[in-house]
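Chemist: Take this sequence and fold it.
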Amino acid sequence: MVDVGDKPVTRRVAVASCSLHVGGRLLRLLRDARLPKGDALTVAQLAGALGAKRTAELIPLCHPLALDVVRVRVALPRGECAAGGALRVTCEARTQARTGVEMEALTGAAVAALALYDMCKSVDRDMRISDLRVEHKSGGRSDPRAEPPPPLRPHDESPRREDETYAPTNFMHF
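Modeler: Below is the predicted model of the structure:
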């Protein structure tokens, strides 16, 4: 794990999304809430929130975070699409921490899409999940409102003695 102990606690926000491509019949069943397994959209929202909360258990070396809020939304394509369309799954995660919440937002969106896939696979075997990505993040070093990181110390240019060996002193990154 990366040592984040010296980083300041800041408000962190991340939004991630992905797409679930479905056929026309499934899209109609989702709109009418008539799936054989039940209300897939609500199950997806719950699964996404649970996935975001359990990110540190699923992703090795990911810091466990106390999330302030997780919001999962599933947007159906507009209009009548006989051929189907792409549902947009979005997950927003917020916290006050020393490290970002991108992984929590990504995991939440992915797990929500997987839950939808599971709920709908009996109706549409040709579904596919695509375009998982971080859409927005704020807080921490990459945030323009945040303080700049401290400068790095200059490189040591002093000559090495013959009886001296060199080994990196920061073993944390090996």
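Chemist: From now on I want contacts and neighbour counts done on CA atoms only, so please keep to that.
Modeler: Fine.
Chemist: in the top helix by length along the chain, what's buried?
Modeler: For the chain, the helix with the greatest residue count under DSSP state H is helix 102-120. Using 16 or more other Cα atoms under 10 Å as the test for burial, helix 102-120 gives 102-117, 119-120.
Chemist: So which other helices or strands are in contact with the following helix or strand past it?
Modeler: Elements were assigned by DSSP states H and E; along the chain past helix 102-120, the next helix or strand is strand 128-138. Contact here means 3 or more Cα pairs under 8 Å, 6 or more residues apart in numbering; DSSP states H and E; on that basis strand 128-138 packs against strand 10-22, helix 102-120.
Chemist: Go through these and name the closest to residue 88.
Modeler: Closest approach to residue 88 among the helices and strands packed on strand 128-138 is made by strand 10-22 (4.7 Å; Cα to Cα).
Chemist: Tell me the first helix or strand C-terminal of that closest one.
Modeler: Proceeding C-terminally, strand 10-22 gives way to helix 24-32 as the next helix or strand, assigned by DSSP H and E.
Chemist: Next, the structure of the following sequence, for comparison with the previous one:
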Amino acid sequence: MRNTIVWHKPNIMPQSVKDRFTVDFEYVFFFAKSTRYYFEQQLEPHKESSLQRYRYSLEGSHIPGYVYPNERRGQPHAWKLNTSGRNKRCVWTVSTKGFSGAHYAVFPEALVEPMVRAGCPPRGLVLDPFLGSGTTAVVARKLARNFIGIELNPEYSGMALERLKPYLEQKSFHDFNPV
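Modeler: Predicted structure coming up:
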């Protein structure tokens, strides 16, 4: 296991529990089969405080383009700001989305997309051992990745196939046709 990601759900359904806190998150685990694996770092916008420190370094007497942390706080080295953004953190706030099918645990595409981008190159292969409604497979196809989906429940696999039809050239899961 390489990372544990916390999926924070800001629009969770209210719970009427009286003896505990309302749970508004799920864990998502990032696994790699070996120590050497494909990973494309995903970026998110910088916090305003980071940008302020960066602006100071441009205006101050330091080398332009570098941020100089406070050495008294154990941060002796300068770092160069990546203007594209900072490395994505492990707590992701993504709203849940409704789904017209009968599946109860549908991931939103916005949750799955950075995972597929980070862990699989274009034209690569995404494995979803719990296919469910097919969100991961839909995202994989939208991002020009191939996929293998495993689902034991025939109702869910049928639901996933219907959802995937606009993104597939083949007409069944048995006719594999790579991107």
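Chemist: Overlay the chains and give the TM-score.
Modeler: Here the TM-score for the pair of chains, by TM-score structural alignment, normalised by the length of the first structure, is 0.27; 77 aligned residues with a Cα RMSD of 4.8 Å.
Chemist: returning to what we had before: could you dump the helices and strands packed on strand 128-138 of the first structure into TSV and include distance to residue 51 of the first structure?
Modeler: Formatted as TSV, the entries for these read as follows, by distance: least, Cα to Cα, whole Å:
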stretch	distance to residue 51 of the first structure
strand 10-22	13
helix 102-120	5
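Chemist: Which of those sits closest to residue 87 of the first structure?
Modeler: Taking Cα to Cα as the measure, those were each checked against residue 87 of the first structure, and strand 10-22 came out nearest at 5.1 Å.
Chemist: what about stretch 55-75 of the first structure, how long is it end to end?
Modeler: Its start and end residues considered, stretch 55-75 of the first structure measures 23 Å (Cα to Cα, to the nearest Å).
Chemist: re the thing from before, to residue 137 of the first structure, which of the helices and strands packed on strand 128-138 of the first structure lies closest?
Modeler: For those, proximity to residue 137 of the first structure was assessed by Cα to Cα; strand 10-22 is nearest, at 4.2 Å.
Chemist: okay, the angle between that closest one and helix 24-32?
Modeler: Angle between the axes of strand 10-22 of the first structure and helix 24-32 is 130 degrees (criterion: axes from the mean of the first three to the mean of the last three Cα atoms, to 10 degrees).
Chemist: how much does strand 10-22 of the first structure deviate in direction from strand 128-138?
Modeler: Comparing the axes of strand 10-22 of the first structure and strand 128-138 via the same axes, to 10 degrees yields an angle of 160 degrees.
Chemist: Tell me if I'm right that residue 5 of the second structure and residue 29 touch.
Modeler: Yes: between residue 5 of the second structure and residue 29 a contact is recorded at 6.1 Å, counting by Cα atoms under 8 Å.
Chemist: looking at it, residue 11 of the first structure is touching residue 93, isn't it?
Modeler: No: at 10.8 Å, residue 11 of the first structure and residue 93 do not qualify as touching, with contact defined as Cα under 8 Å.
Chemist: quick one, which of these two is more surrounded?
Modeler: Taking residue 11 of the first structure and residue 93 together and counting by other Cα atoms under 10 Å, residue 93 has the greater number of neighbours (27 against 17).
Chemist: just to revisit the earlier point, with neighbour numbers in mind, choose between residue 5 and residue 29 of the second structure.
Modeler: Neighbours per residue (other Cα under 10 Å) separate residue 5 of the second structure from residue 29, with residue 5 holding more: 15 against 12.
Chemist: so who does that one touch?
Modeler: Contacts for residue 5 of the second structure were tallied using Cα atoms under 8 Å, 6 or more residues apart in numbering; they are 27-30, 90-92.
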